[in-house]
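**Q** dropping the sequence and predicted coords here.
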Amino acid sequence: MTLATGAAAAQGSGTMSLLLLALPILLLIYLMVTQRRRARAMTQAQQGLQVGQEVMTTAGMHGVIQGLENDVVHLRIADGVVVRHDRRAIVPLSMAPGRPSGQGPAA
């Protein structure tokens, strides 16, 4: 190995080390940005809840919004059965996991 090829190899390994350090950092930044975007969309959806809207709780219980207070949602889950949930525990069906966007309630 000549002196010139040794210097070129050392420079290439420095670039490779920098790349190996930068990739995890870029991945973390990407994950934080997408999580923040998802949280913002969820907050906007929870603020836009309306009486009569079909929703799902974070625990998986489905129902229709009977009434809204500041941070409390009255959810009708069966005839004559109304439960109270925190607004942050309600997910509109359009944002429910496993359901394509815009798909109506299951029959």
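**A** Yep, that arrived.

**Q** going forward, measure contacts between C-alpha atoms and count neighbours the same way
**A** OK.

**Q** from residue 44, how far out is the residue positioned nearest the centre of the chain?
**A** For the chain, residue 38 is the residue whose C-alpha lies nearest the centre (C-alpha atoms, centre = their mean; 3.8 Å). Per C-alpha to C-alpha, to the nearest Å, residue 38 is found 10 Å from residue 44.

**Q** would you map the strands across the chain?
**A** In the chain, the segments counted as strands under DSSP state E are 54-57, 62-68, 72-78, 81-86, 90-92.

**Q** ok, structure two:
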Amino acid sequence: MISIPTIFSSLPLAQAGDAPAGIFGHPAVMPVLLIVMFYFLLIRPQQRQRKEQAARIAALATGDKVTTTAGIHGIVHSIKDNTVMVKVSEGTFIEFDKPAIASVRKKDSEA
């Protein structure tokens, strides 16, 4: 019968003076790689979406067809500093905050 110390004594053990092999062996590399991955996979795309949303809101014009974040479809009737008046049906207008506009279709793009 083989005893446990005999099995482990045959395995090669790392010595205290051995240097890690390659750049990925350094302990500080993995956290840096995680931060870089988070930036390119999460933070950067969200910043781009925010910029696109701000550009859509800045380009709003009377007559544009819009969809709100609540799913209400309508046509822009008037625009104020922080709000947009949306015509949802004949004689029915609802006032929304500008950030509540999710998508915009320009009035000249009917196709």
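**A** Now that the structure is in, tell me what you want to look at. These numbers come from a predicted model, not from an experiment.

**Q** TM value for the aligned chains?
**A** Taking TM-score structural alignment, normalised by the length of the first structure as the basis, the two superposed chains have a TM-score of 0.71; 94 aligned residues with a C-alpha RMSD of 2.9 Å.

**Q** of the strands of the first structure, which is nearest residue 15 of the first structure?
**A** strand 90-92 (45.9 Å; C-alpha to C-alpha).

**Q** which residues does the closest one contact?
**A** Outside of strand 90-92 of the first structure, the residues within contact range by C-alpha atoms under 8 Å, 6 or more residues apart in numbering are 42, 45-46, 49, 53-58.

**Q** would a markdown table of these with neighbour count and distance to residue 83 of the first structure be doable?
**A** Listed next are those as a markdown table, based on neighbours: other C-alpha atoms under 10 Å; distance: C-alpha to C-alpha, whole Å:
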| residue | neighbour count | distance to residue 83 of the first structure |
| --- | --- | --- |
| 42 | 17 | 21 |
| 45 | 15 | 20 |
| 46 | 17 | 17 |
| 49 | 19 | 16 |
| 53 | 13 | 15 |
| 54 | 20 | 14 |
| 55 | 23 | 13 |
| 56 | 21 | 12 |
| 57 | 19 | 11 |
| 58 | 12 | 14 |
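
**Q** which of those sits closest to residue 79 of the first structure?
**A** The nearest one, if we look at those relative to residue 79 of the first structure and count by C-alpha to C-alpha, is residue 54, at 14.4 Å.
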